[in-house]
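A.B. asks: Here's a sequence, model it:
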Amino acid sequence: MSATLDIDVPRHLLYSDDHVWVDEHVEPAMLGITQYAADQLGKLVFVDLPDVGTHVEVGDQLAQLESAKSIEPMISPVAGTVRYVNNAVDDDAEIINDDPYGEGWIVKIELDDDEPDLLDAEAYEKHIQ
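C.D. replies: Below you'll find the model as predicted:
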């Protein structure tokens, strides 16, 4: 039995190959890292957030995640302008480990018009197995 079966992959979200989730059902779109990514990183101790107003393209580094094990970039799967950052994760990065799809969101981005090339939940589950 694969350990990934214990990973929560909400059906209403879209996902990148780099383990970033996107909720396009809210304006501006909300982004964070998946439970899989949080589990792989281990206990997060610091998040370097972008400045509000920063414009990002697909593939740009959006944030930097620091755990006891490693420092990893959060790569943007979408193009747009950062409208909000989650100051709660700035104060306590472990919120991301505890609730990656809720209180642990990282940024909200006003998307550019182009459609992002993202995976649905089923495709993401296959990607992490």
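A.B. asks: Please count neighbours and contacts with C-alpha atoms only from this point.
C.D. replies: Will do.
A.B. asks: any idea where the helices of this protein begin and end?
C.D. replies: Under the criterion DSSP state H, helices of the chain are mapped to 35-41, 87-91, 94-98, 121-128.
A.B. asks: residues contacting residue 127?
C.D. replies: With contact set as Cα atoms under 8 Å, 6 or more residues apart in numbering, residue 127 has these partners: residue 17.
A.B. asks: go on, residue 18?
C.D. replies: By Cα under 8 Å, 6+ apart, the contact list for residue 18 reads 74-75.
A.B. asks: wait, residue 20 sits on residue 32?
C.D. replies: Yes: using Cα atoms under 8 Å as the test, residue 20 is close enough to residue 32 to be in contact (5.7 Å).
A.B. asks: If you count surrounding residues, which of the two has more?
C.D. replies: A direct count of neighbours by other Cα atoms under 10 Å for residue 20 and residue 32 places residue 32 higher, at 27 against 22.
A.B. asks: Now show me the structure for the sequence below, then we'll compare the two:
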Amino acid sequence: MRFTKDHEWVELDGDVATVGITAYAAEQLGDVVFVETPDVGKAVKAGDAFAVVESVKAASDVYAPISGEVVEANPELGDAPETVNASPEQGGWFAKVKLADKSEYDALMDRAAYEAFLQTL
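C.D. replies: Below you'll find the predicted structure:
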């Protein structure tokens, strides 16, 4: 699993990356009440907003940590957005993206680097 400074995580399986927000991000948001996932077939570019998460505190964009094509969106989040809080790094994933450039994944932080980054906030 790899991480961004915007608190997204990416888990790679072959050339398909599962993307979500970290436990830290979910905790900062508070109770998630709505999630808008990207459309299947959408081309995303690393750094671009590709999903929206709304909590009782605020609405926030979720940024694509890697470039590629959305091949699946999490159907559970429409009816159960609280899954993002309950299981941010497992069941609360947002989308699966067919990876366009593996070097983008390789450039992301590993868990140890992300944990060290969190200590600076």
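A.B. asks: For the counterpart of residue 81 of structure 1 in structure 2, which non-adjacent residue is closest in space?
C.D. replies: Alignment note (TM-score structural alignment): residue 81 of structure 1 maps to residue 69 of structure 2. In space, and not counting its chain neighbours, residue 69 of structure 2 is closest to residue 43: 4.4 Å by Cα to Cα, 6 or more residues apart in numbering.
A.B. asks: Contacts only, for the alignment partner in structure 1 of that neighbour.
C.D. replies: If you follow residue 43 of structure 2 across to structure 1 using TM-score structural alignment, you land on residue 55. Residue 55 of structure 1 makes contacts with 79-82, as judged by Cα under 8 Å, 6+ apart.
A.B. asks: can you check residue 71 of structure 2 too?
C.D. replies: Counted by Cα under 8 Å, 6+ apart, residue 71 of structure 2 has contacts 40-41, 95-98.
A.B. asks: ok, and the most crowded of these?
C.D. replies: Most surrounded of those: other Cα under 10 Å gives residue 97, at 27 neighbours.
A.B. asks: was I right about that one contacting residue 68?
C.D. replies: Yes: using Cα under 8 Å, residue 97 of structure 2 is in contact with residue 68, at 5.8 Å.
A.B. asks: Quick check: residue 118 of structure 2 vs residue 4 of structure 2, distance?
C.D. replies: 11 Å (Cα to Cα, to the nearest Å).
A.B. asks: Compare the two (neighbour count), which wins?
C.D. replies: Ranked by neighbour count (other Cα under 10 Å), residue 118 of structure 2 and residue 4 place residue 4 first, with 23 against 12.
A.B. asks: how about the more buried one, what's its partner in structure 1?
C.D. replies: Match for residue 4 of structure 2 (TM-score structural alignment): residue 16.
A.B. asks: who's in contact with the closest residue to that match other than its chain neighbours?
C.D. replies: Once flanking residues are discounted, residue 16 of structure 1 sits nearest to residue 118: 5.3 Å by Cα to Cα, 6+ apart. Contact analysis of residue 118 of structure 1 by Cα under 8 Å, 6+ apart lists 14-17, 77.
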